[in-house]
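Engineer: Quick one: sequence and predicted model below, then my questions.
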Amino acid sequence: MHTLPDYPCYLNGAYTPLCDAKISVMDRGFIFGDGIYEVVPVYAGRLFRFEEHMARLDHSLAELRIANPLGRDQWREIATTLVASHARHSSANGQNGLNRNHLVYIQITRGVALRDHAMPQDITPTVFAMATQMNLPSATQRSQGVACVTADDFRWEKAHIKSTSLLGAVFARQIGVDAGAVETVMFRNGYLSEAASSNVWLVQDGTLIGPPKDNLVLEGIRFGLMEDICRAQGIPFQLRRITREEVLHADELLLTSATKEVLAITTLDGQPVANGQPGPVYAQLYAGYTAATLAA
């Protein structure tokens, strides 16, 4: 049995211990998964690419026809308050909370209404946020890379919305768990889409290549960051359709996400990627990523 911690979270205008937070069973997020979420990394107390995360939150809300209930300054205040509270709570419990990296999780649902598939009008969104510790890849994963498996992308065709309806991603991630892999790399109609909870990148002849920004891929915040790092490092950058064959014969394969940052895939479906070691483009991108977090 999991016991929820008692550090503060934010729920509908008030801060309350996470273990005491409650919503209605008629909340549409609970009934339908009718909501969106966002996850903001925090390095040494500094929100990382906060404006980009807020822009994606606005985009997801607009797709669901939900008005953003709070402004940017309010979201920033909530995030910084939660991080400070979590750090104090960790320190009070004998952990070095003040120097830890964190994640701020934000969730907005359409709100509470009687069950009906149609979108009800004039109801108040449910707003929830919490801060947690961010667990980054281990030194071994950095130096040796990680194993992944492949699967067909069986999810819906609005993957560009960061929706709380994540059952498809849960199934995809479990495929990797069952195989002892870190992630599940997915393909739709023979083309790379993304992983269960990460974006996937290919390196070919020194060029970093990612899938196009469309409705089949959630545009991770690291899309823009990878392009910025490539520009600074002189690495060619390209977004286009990527075939399964290209992935299977790539010089390097990479994952990006808030918690993985940028991470090398060195084994795919039990076979080594190129020489089975993290490659030189990964090393450049990770160095650039680390520099960006220190400059945040």
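Structural biologist: In hand now; what should we look at?
Engineer: use CA for all of it now, contacts and neighbours both
Structural biologist: Will do.
Engineer: Please enumerate the helices of the stretch 1-150 of the chain.
Structural biologist: For the stretch 1-150 of the chain, the helices defined by DSSP state H, counting those that start in this stretch occupy 28-32, 50-63, 72-92, 139-144.
Engineer: which of those sits most buried?
Structural biologist: Among the helices of the stretch 1-150 of the chain, the stretch with the highest mean neighbour count (mean count of other C-alpha atoms under 10 Å) is helix 28-32, at a mean of 19.
Engineer: Put this next to the previous one:
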Amino acid sequence: MPDVAFINGTFVPLAEAKVSIEDRGFQFGDGVYEVIRTYRGRPFALEGHLARLHRSATALDLALPYSNAEWTDYVREGIKRASYPEAKIYIQVTRGVAPRDHAYSAETTPTVVMTVREFHPLDRSLQAAGVEAMTIEDIRWGRCDIKSVNLLANVLARQQVRQAQVFEAILIKEGLVTEGAVSNVMVVQRGTVVTAPEGPRILSGVTRATVLNLARSEGLPVQERFVSQADLYHADEVFLTGTTVEVLAVVRIDGKIIGGGRPGPIVQRLAACFTSRVSSPLALA
């Protein structure tokens, strides 16, 4: 089955996809993106992803060229063409092609790229056992709420993760937990689910929102506030949320055992709720 690409309204095989070297996304990282996954061939939370794409683009004064209905049609067509049992859809919109200059013209036409590739979910053994993480300094810019294609700090963080042979980097800013390099972070303190509040320090994750809603529907107290690095180590449970990780327990951080050293009851409960949620046809576009 071929990986599929979409460029400015046209579907092509991924191997044939090309963009200009003068595209501002290539020159400056001047663009936004989204990553969406499918369940049983249908995209999950597409409306939420498109809403965030719009928010990110608006924050950069970048006009999206398609309506939500058009985006939805293109995503569905890409999934159909790729025909993978499970797929990961990457959407990127840059400010477009222009002579190199930091300032931009409102007349520049955005470049839209979408790829559809096969997605391999995490091994269930990781969910059963939990994963290890490390903390590193959060050196990202001041607008982490914008899902920008400029990801240099995340690249460096994930390289440290690879070298340390752990699963994720938990980012620390001024002694406080912000989020993971490619995920949101939640902790459980005395039965309460706690996660960093929405704002410029974190990306407001689509899966994050789903999990918080599930927690509330389960009658679990939820607090959106920062926790300290020390609180992280002493939490009853720590877990990650994200499009590709879903709901995943962290059982060791910086070599320190979290809780009982295995996925706790609340993360197991929320993971089961999430699985049930994505199994519902009503949750899929």
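Structural biologist: Happy to help now that I have it. On a predicted model such as this, the values are computed, not experimentally measured, just so you know.
Engineer: Would you pull the TM-score for this pair?
Structural biologist: For this chain pair, the superposition-based TM-score is 0.96 by TM-score structural alignment, normalised by the length of structure 2; 281 aligned residues with a C-alpha RMSD of 1.1 Å.
Engineer: Turn the helices of the stretch 1-150 of structure 1 into CSV, columns for distance to P280 of structure 1.
Structural biologist: Output for the helices of the stretch 1-150 of structure 1, formatted as CSV (distance: least, C-alpha to C-alpha, whole Å):
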stretch, distance to P280 of structure 1
helix 28-32, 43
helix 50-63, 28
helix 72-92, 35
helix 139-144, 12
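Engineer: Looking for the alignment partner of P8 of structure 1 in structure 2.
Structural biologist: Counting by TM-score structural alignment, P8 of structure 1 lines up with V4 in structure 2.
Engineer: For its match, which residues are in contact?
Structural biologist: Taking C-alpha atoms under 8 Å, 6 or more residues apart in numbering, we find V4 of structure 2 in contact with 11-14, 78, 81-82, 115-117.
Engineer: hang on, the earlier thing: which one of the helices of the stretch 1-150 of structure 1 lies closest to N189 of structure 1?
Structural biologist: Closest to N189 of structure 1 of the helices of the stretch 1-150 of structure 1 is helix 50-63 (C-alpha to C-alpha; 24.9 Å).
Engineer: which other residues reach the closest one?
Structural biologist: By C-alpha under 8 Å, 6+ apart, the list of residues contacting helix 50-63 of structure 1 reads 35-40, 67-68, 72, 161-163, 221.
Engineer: Please apply the same query to stretch 288-296 of structure 1.
Structural biologist: Stretch 288-296 of structure 1 has contacts (C-alpha under 8 Å, 6+ apart) with 43, 46-49, 225, 229, 233, 261-262.
Engineer: mapped onto structure 1, which of the contacts of V4 of structure 2 hold?
Structural biologist: Contacts from those that recur in structure 1, judged by both residues aligned by TM-score structural alignment, their matches' C-alpha atoms under 8 Å, are 11-14, 78, 81-82, 115.
Engineer: Closest to R190 of structure 2 out of these?
Structural biologist: T115 (42.5 Å).
Engineer: excluding its backbone neighbours, what's nearest the closest one?
Structural biologist: Closest residue to T115 of structure 2 apart from its sequence neighbours, by C-alpha to C-alpha, 6 or more residues apart in numbering: A5 at 4.4 Å.
Engineer: next one: Q160 of structure 2
Structural biologist: Excluding its sequence neighbours, the residue lying closest to Q160 of structure 2 (C-alpha to C-alpha, 6+ apart) is A169, at 7.9 Å.
Engineer: That neighbour -> structure 1?
Structural biologist: Checking TM-score structural alignment: A169 of structure 2 goes with T184.
Engineer: List the contacts of that match.
Structural biologist: Neighbours of T184 of structure 1 in contact, by C-alpha under 8 Å, 6+ apart: 148-151, 172-173, 175-176, 195-196.
Engineer: Among these, which ones are in strands?
Structural biologist: Judged by DSSP state E, the subset of the contacts of T184 of structure 1 located in strands is 148-151, 195.
Engineer: What is the neighbour count of the aligned residue in structure 1 for G180 of structure 2?
Structural biologist: Alignment note (TM-score structural alignment): G180 of structure 2 maps to A195 of structure 1. Around A195 of structure 1 there are 26 other residues, counting by other C-alpha atoms under 10 Å.
Engineer: Now A195 of structure 1. Nearest residue, chain neighbours left out?
Structural biologist: Using C-alpha to C-alpha, 6+ apart, the closest residue to A195 of structure 1 is V185 (4.3 Å).
Engineer: superposed on structure 2, where does whichever helix or strand the one you found is part of end up, distance-wise?
Structural biologist: Secondary-structure assignment from DSSP states H and E places V185 of structure 1 in strand 183-188. Once fitted to structure 2, strand 183-188 of structure 1 is off its aligned match by 0.4 Å on average (mean C-alpha distance after the TM-score superposition for structure 1).
Engineer: For A179 of structure 1, which non-adjacent residue is closest in space?
Structural biologist: That would be V149: by C-alpha to C-alpha, 6+ apart, it lies 7.5 Å from A179 of structure 1.
Engineer: Which one of the helices of the stretch 1-150 of structure 1 lies nearest to D269 of structure 1?
Structural biologist: helix 139-144 (16.2 Å).
Engineer: against structure 2, where does the closest one fall?
Structural biologist: Going by TM-score structural alignment, helix 139-144 of structure 1 sits over residues 124-129 in structure 2.
Engineer: Any chance you could list what contacts that stretch?
Structural biologist: With C-alpha under 8 Å, 6+ apart as the criterion, stretch 124-129 of structure 2 contacts 248-249, 262-263.
Engineer: got a winner among those residues for most neighbours?
Structural biologist: Counting neighbours by other C-alpha under 10 Å, A249 leads the contacts of stretch 124-129 of structure 2 with 30 neighbours.
Engineer: and the counterpart of that residue in structure 1, what does it touch?
Structural biologist: Correspondence of A249 of structure 2 to structure 1, assessed by TM-score structural alignment: A264. Listed by C-alpha under 8 Å, 6+ apart, the contact set of A264 of structure 1 reads 142, 145-146, 252-255, 278-279, 282.
Engineer: where does L248 of structure 2 land in three-state SS?
Structural biologist: With DSSP: H, G, I helix; E, B strand; the rest coil as the basis, L248 of structure 2 sits in strand.
Engineer: before we move on, what about C230 of structure 1?
Structural biologist: helix.
Engineer: List the contacts of the equivalent of it over in structure 2.
Structural biologist: Alignment note (TM-score structural alignment): C230 of structure 1 maps to A215 of structure 2. Residues in contact with A215 of structure 2 (C-alpha under 8 Å, 6+ apart) are 193, 221-222, 270.
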